[in-house]
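> dropping a prediction and its sequence here:
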Amino acid sequence: MSNWKDIARNGLWQQNPGLVQLLGLCPVLAISNNVVNALALGLATTLVTALSGAAVASVRHLVPNEIRNPIFIMIIAALVTCVDLAMNAWLHELYLVLGIFIPLITTNCIVMARAEAFAARNGVREALLDGAMMGLGLTVVLVALGALRELAGKGTLLAGADKLFGTAGHALTLQLTPDGYQFLLALLPPGAFLGLALLIAAKNALDARQRRLAAAAANPSVLAATET
């Protein structure tokens, strides 16, 4: 149980692929101009990462070390193809918006890195959990960045939710500013870099605060000295 908690904590926070490892920045920066696009791509990546981790772990003893990377890429590509076809069939409008970034999950550094660094060395259940947590960690970053950019850029949240949730999604869209408001910088690539920098800075600040609290708990005299 402790090992599983460590895997979840690493994926969601300590080794978050979007804020710590800085992997998969191309889709993170390109697709995060609103919440719906970010959520859809994040969930698709999570599904591929989790299933590819489990698949790689299940065949890790059967694949010769010399050809493991091509085999892993074929497994990932097959799963991405399934996701690509499913989105084209059931979420066609959103599929057109995401475009090339769905097939590019095959070459996403997060997916291949977890297959090589974790799934190839651990059991199926652990690899499945690791892939899911890494994917969810990326999804959280994508959604947070998408919300930040969409709110600052257009004054809305969940615009276009009908593309993901159907007709019920119309009721989810929030217009928080007067019609016609637009802050173009937040919607362009520089806004993505600035937004990601703010999220990284916030995480670093929270980690630093947690370390100070842990140090103070271990040595109360330090806390007393800082208070005086």
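Structure received.
> could you use CA atoms for every contact and neighbour count after this?
OK.
> I200 against L19, yeah?
Yes: with contact defined as C-alpha atoms under 8 Å, I200 counts as touching L19 (5.5 Å).
> neighbour count: the two, which is higher?
Neighbours were counted for I200 and for L19 using other C-alpha atoms under 10 Å; L19 has more, 23 against 17.
> contacts only, for the more buried one.
By C-alpha atoms under 8 Å, 6 or more residues apart in numbering, the contact set of L19 is 141, 196, 199-200, 203.
> what about the residue lying closest to G160 once chain neighbours are set aside, how many residues nearby?
Nearest non-adjacent residue to G160, counting by C-alpha to C-alpha, 6 or more residues apart in numbering: V36, 6.7 Å away. Using other C-alpha under 10 Å, V36 has 26 neighbouring residues.
> here's the one I want to compare it with:
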Amino acid sequence: MASKTSADIIRDGLWNNNPALVQVLGLCPLLAVTSTVVNALGLGLATLMVLMGSNLAVSLIRNFVSESVRLPAFVMIIASFVTCAELLMQAFTYELYQILGIFIPLIVTNCAILGRADAFASKNAPGPALLDGAMMGLGFLLVLVTLGGLRELVGQGTLFADMQLLFGPAAARWVIRPFEHYPDMLFMVLPPGAFMGLGLLIALKNAIDTHLQEKRKAVATQEPVTSGSKRVRVTGHVS
């Protein structure tokens, strides 16, 4: 099997094989914590860190771990990085850590992380494995933030509220209120709104993919038009 190029890895992580929109993995935290942008961003950054660290570590030890203990070793590596992420959040973003609660330790059981460790990192060199973890984590992060922004805007009429929980007191001024006297839509803040929002994002991606595929087919089936002109040289004698 031919190894993937860096461009392929980037496209897969961000779009073609996005863990949330295509693989549909990690839905428990995705649907639970995306009521606001700050919650989604906090969990997304933690997941990104764990994915990059675990992919790199798994790739480094791939030739030294026997098949019988491969998966337990991967889980231990992932759990170690999750513990690091948890301790960092407790130290620097304690209030956000309390809001996210159990969903930080549950990163250990995120199928997207274990799946990338087993399917890619254990079969590739550290460089591609690290890039794959970064792109898969970034793709998951972008979906989290997009869904969080959608739910926060429709549900509460704000964007980037409580960003001081992640970036400090100066970020309290980042909040955007596009609507005056917005009536809160509780439906979008609750779990049914998360399901509906994710469904809309998946539908949008599928529509874009279909449009691009039809466009490529149209270009491929279009016969090339070649036009040539013959130059006629007229010669004459002037008497």
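Yep, it's here. As the structure is a prediction and not an experimental result, all values here were calculated from the model.
> follow-up on the earlier one: structure 2: which residue goes with the residue nearest to G160 of structure 1?
In structure 2, the residue equivalent to V36 of structure 1 is V38, according to TM-score structural alignment.
> from what I can see its match touches F160, true?
Yes: between V38 of structure 2 and F160 there is a contact at 6.6 Å, judged by C-alpha under 8 Å.
> the helices in structure 2, which residues?
Ranges of helices in structure 2, per DSSP state H, are 6-11, 27-32, 37-61, 70-92, 94-100, 111-119, 126-156, 164-167, 186-189, 191-221.
> among those, single out whichever gets nearest to I176 of structure 2.
Proximity to I176 of structure 2, assessed across the helices of structure 2 by C-alpha to C-alpha, is greatest for helix 126-156 (9.3 Å).
> the closest one vs structure 1, average offset?
Taking mean C-alpha distance after the TM-score superposition for structure 1, the mean distance separating helix 126-156 of structure 2 from the aligned residues in structure 1 is 0.5 Å.
> for the aligned partner of R173 of structure 2 in structure 1, the count of nearby residues, please.
Matched by TM-score structural alignment, R173 of structure 2 corresponds to A171 in structure 1. Number of residues near A171 of structure 1 (other C-alpha under 10 Å) recorded here: 10.
> from V20 of structure 1, how far out is A171 of structure 1?
Using C-alpha to C-alpha, to the nearest Å, we find A171 of structure 1 at a distance of 35 Å from V20 of structure 1.
> check L51 of structure 1 too.
23 Å.
> do the same with E126 of structure 1
The gap separating E126 of structure 1 from V20 of structure 1 is 21 Å, by C-alpha to C-alpha.
> give me the more crowded residue out of the two.
Neighbour count, other C-alpha under 10 Å: between E126 of structure 1 and V20, E126 has more, with 21 against 13.
> so who does the alignment partner in structure 2 of that one touch?
Alignment note (TM-score structural alignment): E126 of structure 1 maps to P128 of structure 2. By C-alpha under 8 Å, 6+ apart, the residues touching P128 of structure 2 are 6, 9, 121.
> cool, thanks, signing off.
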